[in-house]
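> just the structure for this:
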Amino acid sequence: MKLTITPEAQEWFKRELELVEGQGIKFYGKVYGKTQVHDGFSVGMAVDSPESPLVKTMIDDQLFYIEEADEWFFKGYDLVVDYDSELDEPKYDFNQV
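Purely as a prediction, here's the structure:
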């Protein structure tokens, strides 16, 4: 499983979220919503401190990660976090591995 953050998405996170040392941006599965691969679940994100990261990506001292506890949601897929300029928010694409 890979976690990819596009440059446009990374700029949005840098602009919109404030992190203190030791924190990162966590992606997780949450109840309600829909993704291209899950009905009834959507991708959540939060500023948090990693405990047991399954996968992590560092870009310009900014940490992005998925915890081991959320492997069930992302298993079998790479997650690409991109930016939707019309909605001014991140968008999430799942690519089967």
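> when you work out contacts or count neighbours from here on, use the C-alpha atoms and nothing else.
Fine.
> mind checking how far residue 45 is from residue 66?
With distances taken as C-alpha to C-alpha, to the nearest Å, residue 45 is found 10 Å from residue 66.
> please generate a structure for the following sequence too, so the two can be compared:
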Amino acid sequence: MRIFISDDAVKWFQEEMEISNGDTIRFYARYGGSSPIQQGFSLGMTKDTPFEPVVTVKVGEVLFFIEEVDEWYFDGHDLYVDVDHKLDELAYTYKKA
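As a prediction, this is how the structure comes out:
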């Protein structure tokens, strides 16, 4: 399992979440919403400190990660993070590794 963050997504994080060097962003499973890989759950993200990360990717000086407790949600899929420019929000794509 890996995380891929597009340049547009990095810009979105900088503008919308005001991330800066040294920040850490967690992707996590949340109850409710919809997802193509887990019915009844959706993907959330927040600034957080890694505890037991199962996967990480550093873009510039910002660390993006998924905790071991949320690994089940991805079911062996890689996470691709981009921007939906029509909605001006993050767009997630999941591809089986």
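> returning to that earlier point: which of residue 45 and residue 66 of structure 1 has more residues huddled nearby?
Neighbour count, other C-alpha atoms under 10 Å: between residue 45 of structure 1 and residue 66, residue 66 has more, with 26 against 16.
> what is in contact with residue 45 and residue 66 of structure 1 at once?
With contacts taken as C-alpha atoms under 8 Å, 6 or more residues apart in numbering, residue 45 of structure 1 and residue 66 have 26-28 as neighbours in common.
> can you tell me which residue sits nearest the middle of structure 2?
Per C-alpha atoms, centre = their mean, the C-alpha nearest to the average position across structure 2 is that of residue 27, at 4.0 Å.
> what does residue 74 of structure 1 align to in structure 2?
By TM-score structural alignment, residue 74 of structure 1 lines up with residue 74 in structure 2.
> give the buried residues for the biggest helix by length in structure 2.
Secondary structure assigned by DSSP state H gives helix 7-16 as the longest helix of structure 2. Of the residues in helix 7-16 of structure 2, those buried by neighbour count under the rule 16 or more other C-alpha atoms under 10 Å are 9-10, 12-13.
> got the angle between the helix or strand just after that helix and helix 7-16?
Sequence order places strand 24-31 as the next helix or strand after helix 7-16 of structure 2, per DSSP states H and E. Taking axes from the mean of the first three to the mean of the last three C-alpha atoms, to 10 degrees, one finds that strand 24-31 of structure 2 is oriented at 90 degrees with respect to helix 7-16.
> please consider this matter closed, and thank you.
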